[in-house]
Each structure stands twice: as C-alpha cells, then as structure tokens.
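Student: Give me the fold of what follows.
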Amino acid sequence: MNWADAAPLRVLGIESSCDETGIALVELPGGVRGAQPVRLLAHALHSQIDMHQAYGGVVPELASRDHIRRVVPLLRQTMTEAGHALASIDVVAYTRGPGLAGALLVGAGMACALGMALGKPVLGVHHLEGHLLSPFLSADPPQFPFIALLVSGGHTQLMRVDGVGAYTLLGETIDDAAGEAFDKTAKMLDLGYPGGPALSKLAEQGDPTAFKLPRPLLRGDNIDFSFAGLKTAVWMQQQRLVAAGTMTEQARADLAASTQAAIVDVLVAKSLLALKASGLKRMVVAGGVGANRRLRQQLDAQCAKRGVRVHYPELHLCTDNGAMIALAAAMRLQAGRAEPSLAYHFDVKPRWDLGAI
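Tutor: Okay, the predicted model is just below:
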C-alpha cells in the first residue's frame, strides 16, 4: 500500500534530542488528502532529570545510553495505550536535530530499524518545528498566520509563521537564551538541576521589584534578545548580598523573583514589538519556558489589551516529547512539505537552522 493513500494515516514520533525520551502515535483521520486535524492517540515520556541532577546538568554520554534503555519499552507502552499494532504505523518520524549528536542517533537508529522491519518510510523532523506546531494538539489550536515565540533551554526566537514550513525569523538571542538565564541564575542560587522550574517556584515567595535588574535591548524597535548582561547583573547582586551577610532565604526568593520578572518583561516586550510590526492578531508561545506562569499571565494580559489571541501547548507537552515530533511530521505530510524515505540513512543534524528546512 502506498503510504500517501492511507486513510487514516498514522505517524509514530520518536524524540531523543537531549534528556527526554518520547514516543507518540498520532493520526490524520482523512490521510494526507483530508482536512481533519491531527489526533494524538497515545504518548509516553521518560525524563532523565533524576540521573543528571548529581552532575548539575546533562551528561551527553549518559543521556545517549539512557535513551537506548528507554526507547523500546516506551514504544511498547505507546502502542498498547493506543490500541494499535506496530503494523498499523504508516510513517516513522524522528528528531533529526538540533540536539546532542549521540542522543539524536539513538532516535534515528530506532526509527530506521523500525521502518526497515515494517517496510514503512521514515521522516526526520526539526526539533524546534515540533515545539512551534505543538499548540495544534491543544484544546485551543491556532490558525495561520501567527507570531511565534520559541523559548526553550537553548533557544529564544520570534518568528512569523504563515503556514507549515513557511517561517520568517524576526529576532533571536545574540548570546544566552531565556532558558539559559533561568538555569544559570538557579545555579548561582544553589537551586540544583533543572534550574528553571526551581527558580520559578522560589520566585513565587519573593518580591519581583526587590532588586533593580536590567532589561537588555528594550530601547527602539530591536526584536533581538540578550540575556548575558542580566546574568552578570544577578551575579553581582548576589555577591553584594553575600559580602554584606544579608543573603537570607527571603533575599534569595526576592532575587529569583526579580530575575524572573526581568526575563519575562523582555520576552513580553519583544513579542509585542513583533506583533506590532507584523500587524497580526494571533500569537503562539512554545518551548519549555512557555510553561512559566508569570510569562503566561503577563503576555495574556498585554495581548488582551491589544485584541491578540495567544495559544499555548498543553502544559504536559511544553517539554520535549514525541507527540510534537509526530505532529510536525503529520502536518508536513498533510501540507505537502515533506516526503518520507525508504533509504533508512542515519542522518542527524546536531546544528540545524529552522529557516533551512
């Protein structure tokens, strides 16, 4: 059977770019020629947080080995929950990049081996495109065109999205990403790994106006980001508190809250600039930092004043996961923007510009 004639069309997604192993099965009820939205049938996820905590960050070799251990059990779990046999899969999608080379190779190897065993084609997917399109699995999916704010551990970008594969970069970070600013500040405050969620939790107990921290690149119409200077300012404030003997638990919470407020203020301001420049009235926020409560509150409030609709992934799909990879593959197939292959190459791209796909 020609996969393009499959209706429904089922796509398996495999995510292994960093420290989460994710497997998911999605379905296009009408196949690639249908207009129905993609349905998530089942997904399973394993996070390596506990393993990497002892090292204060991701250890690539350990990450790769853990993906090898987890991928087959997660595949079995997903197919069982979906109520489908492996033979019902029409296309196997995997994260081709960007990410850790060894970790990506685990997902690519699994996808190619499974595809060859089943006689089904495989398709490499861009990790950030998965995040970008993930709100289409939410209860309130967006419509094209929209402005997208991609905020994950290593990426902070604003893009105009006119359709699947039609992405125009408007602004990006010139040094540290927002997620890195969260994580590095958390490390200064001895909050452990992963730092972002821990810093946000501590910030709930603090005063966001306690310390005056910089909001980089807010002057003019520049849509690029910079968080390295903020990180330095936080470090200097921390050193002053330690030297004065006033680094109390409340001071730590205040510093966390002030840092979070500065990051969120920049993200919101740049997003509003992008919306104004584009004239669009719809926005998508995706990536791990998109789960931040203060960011959602501030962005929702400011966009509501301007008549802008904001869409987010479901909270459990903000982190890296297989569902977003399967979704991105299905939407690219539906839009005629990709052709899966029976070649089964182990071809990964640890560094891969989203604009180049």
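Student: going forward, measure contacts and count neighbours with C-alpha atoms only.
Tutor: Will do.
Student: and residue 129, what does it touch?
Tutor: 328, 354 (CA atoms under 8 Å, 6 or more residues apart in numbering).
Student: List the buried residues in stretch 123-139.
Tutor: 123-137 (16 or more other CA atoms under 10 Å).
Student: Which secondary structure state does residue 150 sit in?
Tutor: Assigned by DSSP: H, G, I helix; E, B strand; the rest coil, the conformation of residue 150 is strand.
Student: ok, then the element right after the strand or helix carrying residue 272?
Tutor: According to DSSP states H and E, residue 272 maps onto helix 249-278. Per DSSP H and E, the first helix or strand lying C-terminal to helix 249-278 is strand 282-286.
Student: Now the second one, please; I'll put the structures next to each other:
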Amino acid sequence: MEINQSKVTILGIESSCDETSASICRNGEILSNFIANQKVHEQYGGVVPELASRAHLQNIVPVIDIALQQAGVSLSSVDAIAFTQSPGLIGSLLVGSQFAKSLALSLNKPLISVHHMQAHVMANLIGVNKPSFPFLCLTVSGGHTQIVKVISTSEMQVIGETRDDAAGEAFDKSAKLLGLPYPGGPLIDKYAAEGNSKRFQFAEPQIEALDFSFSGIKTSILYFLQKETKKDPDFIKNNLSDICASIQAKIISILLKKLKKAALQTGIRELCLAGGVSANSGLRKSFQELCTNNNWKGYIPAFEYCTDNAAMIAITGYYRYISNEFSDLSVSASARAAWS
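Tutor: Next up is the predicted model:
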C-alpha cells in the first residue's frame, strides 16, 4: 500500500495499567493526549487489577471522545487505530485491545498493536527536538528497567535489563517502608529535593555487564530503617528528607553508571530517558549532567509523555503505519509478551 505520509492520522489507545488514555497523532505531531486517572487505588496502597479494568470500561468511550474533540478530528478521518497490546495488567489490556479491534473492524481501518515499553522509547520522537539514530535509551518504570539500543523506529535491542525488581518498584517500596502514601515514588522525589543525599549510605549491587538489580538495595533500606527506628521511633519522621535524598541518589547512581558504561561500550553519543521514572526531577538533572560532562547529547520527553499515556502509542503507531507494519484481528493482549 502506498502511503501519503503528510496525511496520516492515528488514534492511539493506552490501557496497560490504571490510566485510560487516548491520543491523536497527525503527520507525527501530537494533537491531543487525554488521560483519565483512577484515584480509587490510593486507599489500597497499589493498583487493584479488577478495579482498574472496571474503570477502563467506564472511561474508554468518553476518553476517546474527548481526545477527538481536543484534536478537532472526526473518528471517520482517522487512518488507523493503535493500541497497547503488552505488557501490563491483562484485564486492563483486554479492555483497550478489544475496543481497538472492534473500532478498527467497524470503521474498516487498519489495526496497529504496540509494545508498551517500545512506546516509552518512541516518546522521545515526539516534538521538534529528536535524537538521531542510533541512540541509547534508559527506560525506567514501575515494572521495567532497561537499556535499549535504538537503531531505527522499527529496530531496537535490549542490551541491559533488571534481573529482579525495577527501579520504579524500588522507589515505591522504599516509600512504603517510610510510611508514605501510594504512589510513593513522586513523594520521595519531593522530599529528596530538601535533603542531604550523602548523609546515609545503602548497598549497591555488583551486577556484571549492563544488567541491573534492585532487590538488594530494598533489603538494605529495610534493615537500615529497622535498626534506626529501634533506637529512635521517630527516626523516619525526623530525618525524612535526608533518607529520601539518600535513597534517590543511590538508585540514580545505579541507573546512570550502567548507562554510562553502555555509552562507552557502544560509542553511541546520543542518550535518552523514558518511562514513568524519567519524570523524577533528580534523575532528569543527573542525566543531563552526565551528558554534559561527557559531551553527549541528552533527550528527555516532556513530563506528560513520561508516565503511561496514549501519545507514545499514537507516535509509535504513526511510524508503524508509514512502514506498513499492521496487525490483524487475531492479535491478542498479553500480560508479559516478549520484546519484539
């Protein structure tokens, strides 16, 4: 099929976890990116899968309608439907995938399935300031931590990843140990801005190659807090900012040491961040300092494109559309689909 790249309009749908999001991308430009958050999970200290999928059922139609209205686009003018196929909560994924398949079938439009983590990487191609190929992307979220070598929009290679827990999980679990409400990662970032990052030290895992491990640092933080609160029950309350700053500094150090190692090994001088944790102000600052100090070019998506959102699905769908990479209606949602 010959494609006119100047007239491509993509509807992107994201429903991998607890945000229902829809976005319109036209000619590679994001026209709208609407997200409906689910506050119900806060009282449970984490996402409840059944409640998440029910909320997606309620939200998906109005969210898509709002995205279309904000973009000034009619549903009939959309050229293709892109959706998150994997990974994520299976119930949540099923809502988005089944809706996208039904919409594509009823409108007789092409369907494009998208891997959630590849879409996070592709968020760096939104806007004017884009990296050149090849580039390295440190992708950090609540469920994944990876270093990706990006050769083109359709060719990516994971060259390093976590062997156990993700960095985002380390932030959230540490916050829980500190008694902070869910989601705790952003609160650690908030308190860290006021603290001394060198006051407390935590164990750093010695993992070979470019892989990561965060289970050890969680254990180190747990034992540290148990020891200190046994001596002083108010230790956390009286030292919260310094504890948060020290935890954040250690996690960031682990991440950027491996990214620097990857850049030196590959000789690639264009580096990107992606994923929900890339919204962390401490990580963003340290990443830019790393790039500046080594004369590398650094790129970070705007905050709204870091956490789960449909714009990253739509931009991925756009590049797949112009490359004739489509899915058929037999494609199914998968909670843990392999990187492809």
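Student: Could you report the TM-score for this superposition?
Tutor: Once the chains are laid over each other, their TM-score by TM-score structural alignment, normalised by the length of the second structure reads 0.96; 339 aligned residues with a CA RMSD of 1.5 Å.
Student: which bit of the second structure covers the helix holding residue 272 of the first structure?
Tutor: Matched against the second structure by TM-score structural alignment, helix 249-278 of the first structure falls on residues 237-266.
Student: Could you measure from the aligned residue in the first structure for residue 316 of the second structure over to residue 92 of the first structure?
Tutor: Under the alignment (TM-score structural alignment), residue 316 of the second structure maps onto residue 328 of the first structure. From residue 328 of the first structure across to residue 92 of the first structure, the span is 12 Å (CA to CA, to the nearest Å).
Student: Next: residue 100 of the first structure.
Tutor: 20 Å.
Student: Please say which of those two ends up with more neighbours.
Tutor: Neighbours were counted for residue 100 of the first structure and for residue 92 using other CA atoms under 10 Å; residue 92 has more, 28 against 22.
Student: any idea how far residue 105 of the second structure is from the equivalent of residue 84 of the first structure over in the second structure?
Tutor: Mapped onto the second structure by TM-score structural alignment, residue 84 of the first structure lines up with residue 73. Going from residue 73 of the second structure to residue 105 of the second structure by CA to CA gives 19 Å.
Student: Please apply the same query to residue 331 of the second structure.
Tutor: For residue 331 of the second structure, the distance to residue 105 of the second structure equals 13 Å [CA to CA].
Student: same check, this time on residue 27 of the second structure
Tutor: Distance, residue 27 of the second structure to residue 105 of the second structure, using CA to CA: 23 Å.
Student: Residue 229 of the second structure: which element?
Tutor: If you go by DSSP H and E, residue 229 of the second structure is part of helix 215-231.
Student: what's that helix in contact with?
Tutor: Contacts of helix 215-231 of the second structure (CA under 8 Å, 6+ apart): 164-165, 170, 173-174, 177, 202-205, 235-236, 247.
Student: Show the buried residues in the residues you listed.
Tutor: Applying 16+ other CA under 10 Å to the contacts of helix 215-231 of the second structure, the neighbour count classes 165, 170, 173-174, 202, 235-236, 247 as buried.
Student: Just name the closest of the buried residues of stretch 123-139 of the first structure to residue 106 of the first structure, please.
Tutor: residue 124 (12.8 Å; CA to CA).
Student: Now which residue in the second structure aligns to that closest one?
Tutor: Per TM-score structural alignment, residue 124 of the first structure is aligned with residue 113.
Student: Kindly report the same for residue 233 of the first structure.
Tutor: Going residue by residue (TM-score structural alignment), residue 233 of the first structure aligns to residue 220.
Student: Give me the buried positions along stretch 8-16 of the first structure.
Tutor: Quick answer for stretch 8-16 of the first structure (16+ other CA under 10 Å): 9-16.
Student: Hmm, I typed the wrong one, I wanted stretch 277-295 of the second structure.
Tutor: Neighbour count says stretch 277-295 of the second structure has 277-284, 287-288, 290-291 buried, by 16+ other CA under 10 Å.
Student: Read off where that stretch ends up in the first structure.
Tutor: Counting by TM-score structural alignment, stretch 277-295 of the second structure corresponds to 289-307 in the first structure.
Student: Check the offset of the matching stretch from the chain's centre.
Tutor: 17 Å (CA atoms, centre = their mean, to the nearest Å).
Student: who's more crowded, residue 27 and residue 105 of the second structure?
Tutor: Comparing residue 27 of the second structure with residue 105 by neighbour count (other CA under 10 Å), the higher total belongs to residue 27, at 17 against 14.
Student: check contacts around that one.
Tutor: 5-9, 318.
Student: Could you do residue 303 of the first structure as well?
Tutor: Per CA under 8 Å, 6+ apart, neighbours of residue 303 of the first structure: 272, 309-310.
Student: and if you look at residue 59 of the first structure?
Tutor: Per CA under 8 Å, 6+ apart, neighbours of residue 59 of the first structure: residue 52.
Student: which one in the second structure is aligned with it?
Tutor: In the second structure, residue 59 of the first structure lines up with residue 48, judged by TM-score structural alignment.
Student: ok, of the buried residues of stretch 8-16 of the first structure, which one's closest to residue 340 of the first structure?
Tutor: Closest approach between the buried residues of stretch 8-16 of the first structure and residue 340 of the first structure, by CA to CA: residue 11, at 10.9 Å.
Student: which residues does the closest one contact?
Tutor: With CA under 8 Å, 6+ apart as the criterion, the residues that contact residue 11 of the first structure are 25-27, 89-93, 326-327, 329-330.
Student: Where does it fall, secondary structure wise?
Tutor: Here residue 11 of the first structure is assigned to strand 9-15, by DSSP H and E.
Student: That strand vs the second structure - mean distance after superposition?
Tutor: Aligned to the second structure and superposed, strand 9-15 of the first structure gives a mean residue distance of 0.6 Å (mean CA distance after the TM-score superposition for the first structure).
Student: Report the inter-axis angle for the very next helix or strand once past that strand versus strand 9-15.
Tutor: Using DSSP H and E, the helix or strand that directly follows strand 9-15 of the first structure along the chain is strand 20-28. Angle of strand 20-28 of the first structure versus strand 9-15, following axes from the mean of the first three to the mean of the last three CA atoms, to 10 degrees, is 170 degrees.
Student: List the buried residues for strand 20-28 of the first structure?
Tutor: For strand 20-28 of the first structure, the buried set under the neighbour-count rule, 16+ other CA under 10 Å, comprises 20-28.
Student: Out of those, which comes closest to residue 224 of the first structure?
Tutor: Distances from residue 224 of the first structure to those, taken by CA to CA, are shortest for residue 20, at 28.7 Å.
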